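Colleague: the following block contains a protein sequence and its predicted model.
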Amino acid sequence: MTKECPQEFVDLAHRLADAAGKAIRPHFREKIDIIGKADNSPVTIADRNAELAMRAIIEAEYPDHGIFGEEFGEVRTDAEYVWVLDPIDGTHSFISGSPTFGCLIGLTRNDIPILGVMDQPISHERWLGANGQSTLNDAVISTRPCPSLPDASLFAWGAELFQGDHEQQFRRLHQAVKRTRFGYDCYAYGLLSLGFVDAVADCDMKPYDYCALVPIVENAGGRITDWSGEPLKLTTPGLVLATGDARLHDAILRLLNEPQ
């Protein structure tokens, strides 16, 4: 399956990010109501307004495309093209006044991610991955070489999220690398694509958490898979591993999957 993305969809992704940013910026570091969702995760008016703004544009211009959004669910996800939206990836960071959240806009074709945008509307940083190239604010970016676990820097959302066997796997990885930092949400993947981070490991990821990140990481020269080394698709949420160097990726997969 080709991963080529028509330019009209790249242009649309930029307009979606612009619309989401316009909805998000007025609420940053302001006193706003925080609503608890069924899974106890927080949501704000900024999350909801940003997703509604993006969905309205897609519905008006490409009514045959599917949409899979964090806040307002799925429609036509059996379509050839599906837009995968997380208006604020990192709502905890957003409500804490930390600009490490991002708006994630992914596009899949027949279940395969072909376009990704990660927009940070406060710092005005926009990552784009498509058609063999990743950029930050239109400047071409790439990951850095790091084949060795003892030399690698690792980011993860939080150690407490890894449970059961995954807790043991992550502990082995944490002990094998040079340093580990926590937090940063999707911003960690942006730093990886820029060559400042070597690996990111996460769990309990949903399609709207990772679909946009796949083209950004891959087109910057990195790898991003599940913990078995399988490609990430719209229908395969869960454990995510991203690295800037394929050799490091293979080393981490061996470590994660070694028998106990």
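Modeller: Perfect, thanks for sending it. As the structure is a prediction and not an experimental result, all values here were calculated from the model. Numbers count the residues shown, from 1 in each chain.
Colleague: CA only for contacts and neighbour counts going forward, please
Modeller: Noted.
Colleague: surely Arg172 is in contact with Asn257?
Modeller: No - counting by CA atoms under 8 Å, Arg172 does not reach Asn257; the two are 10.4 Å apart.
Colleague: who's more crowded, the two?
Modeller: Neighbour count, other CA atoms under 10 Å: between Arg172 and Asn257, Arg172 has more, with 14 against 11.
Colleague: ok, second structure coming up, stack it against the first:
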Amino acid sequence: MSNHSSSTEPDIIETANEIVCAAAETALGYFRNPLDIDLKGDDSPVTLADRRIEKDARDLLNSRFPDHSILGEEYGAGDLSKVHVWVIDPIDGTRSFISGHPLFGFLLAHMTNGHPTLGIISMPALDEVFVGVSGMGATQNGSPTKVSDQTKLADAILAINEGEKLYACEPDAFSRLVQAGHTRRFGYDCYPHALLAAGHIDAVVDYDLKPFDYLPLAAVIEASGGVISDWNGQPLGFNSDGRVVSASTPELHAELLHLLSGRA
């Protein structure tokens, strides 16, 4: 495959779908069954399921696209300067997974020249798959999705992810967030962003994410018509600081950036 081929060629999308189906089957085979859990250097849990899902995805990608690079949570990064880079989070929400909570996901992105052009948020225990492709829109289980048209924070449904980290590390922003919006929900991981892409909620503020957490989300949200950036309003890339805000409209996104900055 040439380096100049489109990121949305059928073989890219077909391979992504194969990976998603295999990952869901593997995850559900381990979910709510006894698991051996290891702690990584940052004390985050990792399971055999995480490692197997990512290894299987890498094996398929390497066989289909040997000239593409891969960034994954469990097995590290290849050459991220390549035109084509795949991004894998085998189990987004391992703490949910190991506690029997169904809101864990599988995340996959395909990057073209550093920009996410294909993203998938798969929720195996819910049997929901959200796909976003640049220029082709977004779907949930094959049906088109789009974000809401909410432009005002005061009327918005706001998801606040990683609440305890925000409370500990960004207390001023946290205190403003818990008073913002019409309705607030605390959560974790990818599912609130999927709900945003599908038009059910209007904004998500997230914290301490890694590239394999946020790059797949970016492709889905943007293809759904939404806006996603870091807290400074900059586009997300491999070196973003992990503070993420997504919103249904540019107006709502701008209002959230203003709130997070603490400017009067």
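Modeller: Structure's in. What do you need? A quick note: this is a predicted structure, and the numbers were derived from the prediction, not measured.
Colleague: need the helices for the second structure, in chain order.
Modeller: 10-30, 48-64, 94-98, 163-169, 171-177, 191-197, 211-223, 250-261 (DSSP state H).
Colleague: deepest-packed of these, please.
Modeller: Ranked by mean neighbour count, the helices of the second structure are led by helix 211-223 with a mean of 28 (mean count of other CA atoms under 10 Å).
Colleague: ok, and the closest non-adjacent residue to the counterpart of Leu192 of the first structure in the second structure?
Modeller: Structural alignment (TM-score structural alignment) places Leu192 of the first structure against Leu196 in the second structure. Closest residue to Leu196 of the second structure apart from its sequence neighbours, by CA to CA, 6 or more residues apart in numbering: Asp202 at 5.7 Å.
Colleague: also Gly72 of the second structure?
Modeller: In space, Gly72 of the second structure is closest to Ile88, 4.6 Å off (CA to CA, 6+ apart).
Colleague: Val133 of the second structure is nearest to which of the helices of the second structure?
Modeller: If you check each of those against Val133 of the second structure by CA to CA, helix 211-223 wins as the nearest, at 5.9 Å.
Colleague: quick one: that closest one aligns where in the first structure?
Modeller: Using TM-score structural alignment, helix 211-223 of the second structure corresponds to residues 207-219 of the first structure.
Colleague: can you give me the end-to-end distance of that stretch?
Modeller: With CA to CA, to the nearest Å as the measure, stretch 207-219 of the first structure spans 19 Å from end to end.
Colleague: from the chain's centre, how far out is that stretch? Work that out for me.
Modeller: In terms of CA atoms, centre = their mean, to the nearest Å, the centre of stretch 207-219 of the first structure is found 5 Å from the chain centre.
Colleague: likewise stretch 155-169 of the second structure?
Modeller: When distances are taken as CA atoms, centre = their mean, stretch 155-169 of the second structure is centred 16 Å away from the chain's centroid.
Colleague: surely Gly93 of the second structure touches Phe104?
Modeller: Yes - using CA under 8 Å, Gly93 of the second structure makes contact with Phe104 at a distance of 4.7 Å.
Colleague: look at those two and report which has more neighbours.
Modeller: Phe104 (27 against 21).
Colleague: what sits against His68 of the second structure?
Modeller: The contact partners of His68 of the second structure, taken as CA atoms under 8 Å, 6 or more residues apart in numbering, are 61-62, 82-86.
Colleague: what's it aligned with over in the first structure?
Modeller: With TM-score structural alignment as the criterion, His68 of the second structure lines up with His65 in the first structure.
Colleague: now swap in Ala23 of the second structure and tell me
Modeller: That one, Ala23 of the second structure, aligns with Ala20 by TM-score structural alignment.
Colleague: that match is in contact with Met54, isn't it?
Modeller: Yes - look at Ala20 of the first structure against Met54 with CA under 8 Å: they come within range, at 6.4 Å.
Colleague: dump the helices of the second structure into a markdown table; add distance to Val147 of the second structure as well.
Modeller: Shown next, in a markdown table, are those (distance: least, CA to CA, whole Å):
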| stretch | distance to Val147 of the second structure |
| --- | --- |
| helix 10-30 | 22 |
| helix 48-64 | 29 |
| helix 94-98 | 26 |
| helix 163-169 | 24 |
| helix 171-177 | 21 |
| helix 191-197 | 5 |
| helix 211-223 | 8 |
| helix 250-261 | 12 |
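Colleague: Gly237 of the second structure is nearest to which of those helices?
Modeller: In terms of CA to CA, the element of the helices of the second structure nearest to Gly237 of the second structure is helix 211-223, at 7.2 Å.
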